[in-house]
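Novice: Sharing a model that was predicted from the sequence below.
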Amino acid sequence: MSGFDFRDKVMLVTGGAGGIGSAVCRRFATGGARCVVVDIDEARAKRVAVELPGAGHTALGCDLVDRAQVEHLFDQVADAYGRLDVLVNNVGMTSAERFDVRSVESIEQEITLNLTSPLVATRIAVPLLQASRDARVVTTVSLGGIFPLGETPIYTASKFGLRGAMLALGLDLRSKGILAGSVLPSATDTRMLRQEAVDGGNSMQFQDPPQQPADVVAAVVSLLDKPRLEAYPRTGESRLVRFAMLAPNLLPKVLPLFRQRGERGMARYLEELRRRGLARQIDGRWELVEEK
């Protein structure tokens, strides 16, 4: 049983229509919270909000890289609820396109969404959080915020920066009455990971079978139950990557071994997606099958 009292809490989740975000919203709503489901796809956010148990939920469309939209988002929360008890910064993106051929615009977009937008959202939300008697901020980072993912350096850069920023905010905001912490999951079975797999993305993510969104939700709830700076859905993996970073100069020698294992894991994951009807192979190329 959770020690955190969800009842009547106002809890906002960015990326709320995605695999992890929607699972977080369902868990919060099941506990009696009023959820604000935020997503760039407002129609999907509304579908998630309508299906949540309980009452008092709302769905808001917002492009989190547009500051004017973010300010309007929190104005709407202020008008509807007058406070915010929990902010979950969950939005994120990645790309399988290699660094040497990526456009500068795509690099800037990924950095802005993954790193800058959670900081901006948190800053704009501070007055609403201070109106709560028990304010929390939970940010989804990644083990890629500890361990460099060679095939996705921009994702790595954004997550390294986000992890550091959230550690610092966790220290700074505590004196302002806001408890902040981060969840650092490894590869999670969501649409984003499936897209990365069919695009031939970062094989290092597939050392082991991907975890499920429920595993990330459990880590989020654990942070609410026991506030701390970081939580890891898979503690064993977190220990391994933290240990590896004690000697980063050895990475060029050991990564080829892990990459071979990861490529085999990616192949198994693609076959699993085929069995689940979520991916297909046409003329030797993989593509996603959109879920109905």
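Specialist: Everything's here; your move.

Novice: all contacts plus neighbour counts: C-alpha atoms, from now on.
Specialist: Will do.

Novice: where along the protein do the strands fall?
Specialist: Shown for the chain, the strands assigned by DSSP state E span residues 10-14, 34-39, 58-61, 86-89, 135-140, 178-183, 230-231, 279-282, 285-288.

Novice: Could I get these in a markdown table, plus columns for mean neighbour count and distance to Thr156?
Specialist: Formatted as a markdown table, the strands of the chain follow (neighbours: other C-alpha atoms under 10 Å; distance: least, C-alpha to C-alpha, whole Å):
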| stretch | mean neighbour count | distance to Thr156 |
| --- | --- | --- |
| strand 10-14 | 27 | 20 |
| strand 34-39 | 27 | 23 |
| strand 58-61 | 21 | 27 |
| strand 86-89 | 26 | 17 |
| strand 135-140 | 26 | 14 |
| strand 178-183 | 26 | 15 |
| strand 230-231 | 22 | 18 |
| strand 279-282 | 15 | 26 |
| strand 285-288 | 16 | 24 |
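
Novice: ok, and here's another one to check against it:
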Amino acid sequence: MSARRGFDHRGKVVVVTGGAGGIARAFAPRAAERGAVLVLVDVRGEAAQDAAEALPGVGHRGYGCDLTDEAQVRALIGRIEEDHGRIDVLVNNVGMTSCERFDERSVASIRTELEVNLLSPLVLTRLAVPLLRASADPRVVTTVSLGGIFPLGETPIYTASKFGLRGAMLAIGLDLRDKGIRAGSVLPSATDTRMLRREAVEGGNALQFQDPPQSPDVVARAMLRLLDSPRLEVYPRPSEAWLVKAALLVPNALPRLMRLFRRRGERGQAAYLARLEREGVTRRRADGSWELLDAERVLR
């Protein structure tokens, strides 16, 4: 019996949002090396174009787009249709978080975070359906988070957005499966990206530092596994997924469990910041707070 063949990337049009970010920059070269044509989408258009130009192969493009602006999203879909005629793989990878506590942040910031993390992937996926249907083997891959399973008390809006995104993508995966589009999600824990580094420096959620942050490469490999073997969800670190699921079997015990998780997380966050300091990425100020030093060395 011959070995099972994985996803054939050759000539496939792969659209990646958050295309100038760390996870996209780990995934896109792997897909390009396998023969895919990448369309990198980011609110920072020049950064998306730079990332596309750095990929192996030819035909890659970088587009600037604010995914919370429906008019811009529709224009993006139009450009992709004009340039490529279809989407074979849509990777919803855009995301953000805020270090502001719930009782202190503005209502506008709450709406923005929900727009970016939850609504924009759903709107883009919906508007991309006609181009996905033009593909012989369409796929949707969405980066969710273990924060879509376990409540992060210090970042409730991020938690709300990821809980919602996970549920929506499970339902979309079930709905579209019989219509010829296979959709699945990757649920990573803390990943060493620009977003995480900024969050650590600004005193963000310590709970996510139970273990050292994984590299974007680990998440990229999980994305490729999802393409090779379609399913509703994959976890870059399966052991962590089991831990958070087990904790939620007794939700009323969470206040006590959180104290234990937080102490371990605070130690992990301190170790992470110390590592970044040794690498010359961060510096502790005289008042004990931290700052990012070299913007060019901060992972995108």
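Specialist: Nice, thanks for sending it over. Since the structure is predicted, the reported quantities are computational estimates derived from the model, not experimental observations.

Novice: CSV for the strands of structure 1, including distance to Ile146 of structure 1?
Specialist: Below are the strands of structure 1 laid out as CSV (distance: least, C-alpha to C-alpha, whole Å):
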stretch, distance to Ile146 of structure 1
strand 10-14, 23
strand 34-39, 27
strand 58-61, 31
strand 86-89, 18
strand 135-140, 13
strand 178-183, 12
strand 230-231, 12
strand 279-282, 30
strand 285-288, 29
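
Novice: Figure out which of those strands is closest to Arg47 of structure 1.
Specialist: Taking C-alpha to C-alpha, strand 58-61 is the member of the strands of structure 1 nearest to Arg47 of structure 1, at 8.5 Å.

Novice: Output the residue interval of structure 2 matched by that closest one.
Specialist: On the basis of TM-score structural alignment, strand 58-61 of structure 1 is assigned to residues 61-64 in structure 2.

Novice: For the matching stretch, give me the average deviation versus structure 1.
Specialist: Here the mean offset of stretch 61-64 of structure 2 against structure 1 after fitting is 0.4 Å, by mean C-alpha distance after the TM-score superposition for structure 1.

Novice: got a list of contacts for that stretch?
Specialist: With C-alpha atoms under 8 Å, 6 or more residues apart in numbering as the test, stretch 61-64 of structure 2 has contacts from 19, 38-53, 76.

Novice: now Ile172 of structure 2, nearest residue through space, not along the chain?
Specialist: Leaving aside its chain neighbours, Ile172 of structure 2 sits nearest to Ala183 (7.1 Å; criterion: C-alpha to C-alpha, 6 or more residues apart in numbering).

Novice: next one: Val221 of structure 1
Specialist: Val221 of structure 1 sits nearest to Ser2 (C-alpha to C-alpha, 6+ apart), 7.3 Å away.

Novice: What's the local residue count around that neighbour?
Specialist: By other C-alpha atoms under 10 Å, 12 other residues sit near Ser2 of structure 1.

Novice: do the same with Arg297 of structure 2
Specialist: 13.

Novice: need the contact list for it.
Specialist: So Arg297 of structure 2 contacts Val281 (C-alpha under 8 Å, 6+ apart).

Novice: Quick check: the aligned residue for Arg280 of structure 1 in structure 2?
Specialist: Arg280 of structure 1 maps onto Arg283 in structure 2, by TM-score structural alignment.

Novice: residue contacts, its match?
Specialist: Taking C-alpha under 8 Å, 6+ apart, one finds 277, 290-293 in contact with Arg283 of structure 2.

Novice: quick one: it and Ala274 of structure 2, what's the gap?
Specialist: 9 Å (C-alpha to C-alpha, to the nearest Å).

Novice: pretty sure Ala44 of structure 1 is touching Ala17, no?
Specialist: Small correction: residue 44 of structure 1 is Arg, not Ala. Yes - here Arg44 of structure 1 reaches Ala17: they are 5.8 Å apart, a contact under C-alpha atoms under 8 Å.

Novice: Tell me which of the two has more neighbours.
Specialist: Each of Arg44 of structure 1 and Ala17 has its neighbours counted (other C-alpha under 10 Å); Ala17 has more, 27 against 20.

Novice: what about the closest residue to Asp5 of structure 1 other than its chain neighbours, neighbour count?
Specialist: Closest residue in space to Asp5 of structure 1, ignoring its immediate chain neighbours: Gly31 at 7.6 Å, by C-alpha to C-alpha, 6+ apart. Gly31 of structure 1 is flanked by 18 other residues according to other C-alpha under 10 Å.

Novice: corresponding residue for Gly31 of structure 1 in structure 2?
Specialist: In structure 2, Gly31 of structure 1 lands on Arg34 (TM-score structural alignment).

Novice: what's the distance between the counterpart of Ala49 of structure 1 in structure 2 and Ala32 of structure 2?
Specialist: Under the alignment by TM-score structural alignment, Ala49 of structure 1 pairs with Ala52 in structure 2. Note on Ala52 of structure 2: its distance to Ala32 of structure 2, by C-alpha to C-alpha, is 10 Å.

Novice: and for the two, which residues touch both?
Specialist: Counting by C-alpha under 8 Å, 6+ apart, the shared contacts of Ala52 of structure 2 and Ala32 are Leu38.

Novice: With neighbour numbers in mind, choose between the two.
Specialist: Between Ala52 of structure 2 and Ala32, counted using other C-alpha under 10 Å, the more crowded position is Ala52 (28 against 22).

Novice: Surely that one and Leu38 touch.
Specialist: Yes - if you go by C-alpha under 8 Å, Ala52 of structure 2 and Leu38 touch, sitting 7.2 Å apart.

Novice: which neighbours do the two share?
Specialist: With C-alpha under 8 Å, 6+ apart as the test, Ala52 of structure 2 and Leu38 both reach 60-61.

Novice: circling back to that earlier point, so what's the match of Gly31 of structure 1 up against?
Specialist: Arg34 of structure 2 is in contact with 8-10, counting by C-alpha under 8 Å, 6+ apart.

Novice: For PyMOL, what selects the buried ones among those residues?
Specialist: Burial among the contacts of Arg34 of structure 2 is assessed by 16 or more other C-alpha atoms under 10 Å; the matching PyMOL selection reads:
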select buried, resi 9
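
Novice: In structure 1, which of the contacts of Arg34 of structure 2 still touch?
Specialist: Retained in structure 1: 8-10, out of the contacts of Arg34 of structure 2 (criterion both residues aligned by TM-score structural alignment, their matches' C-alpha atoms under 8 Å).

Novice: Distance to Ile80 of structure 2 for those residues - can I get that in a markdown table?
Specialist: Shown next, in a markdown table, are the kept ones among the contacts of Arg34 of structure 2 (distance: C-alpha to C-alpha, whole Å):
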| residue | distance to Ile80 of structure 2 |
| --- | --- |
| Asp8 | 21 |
| His9 | 18 |
| Arg10 | 18 |
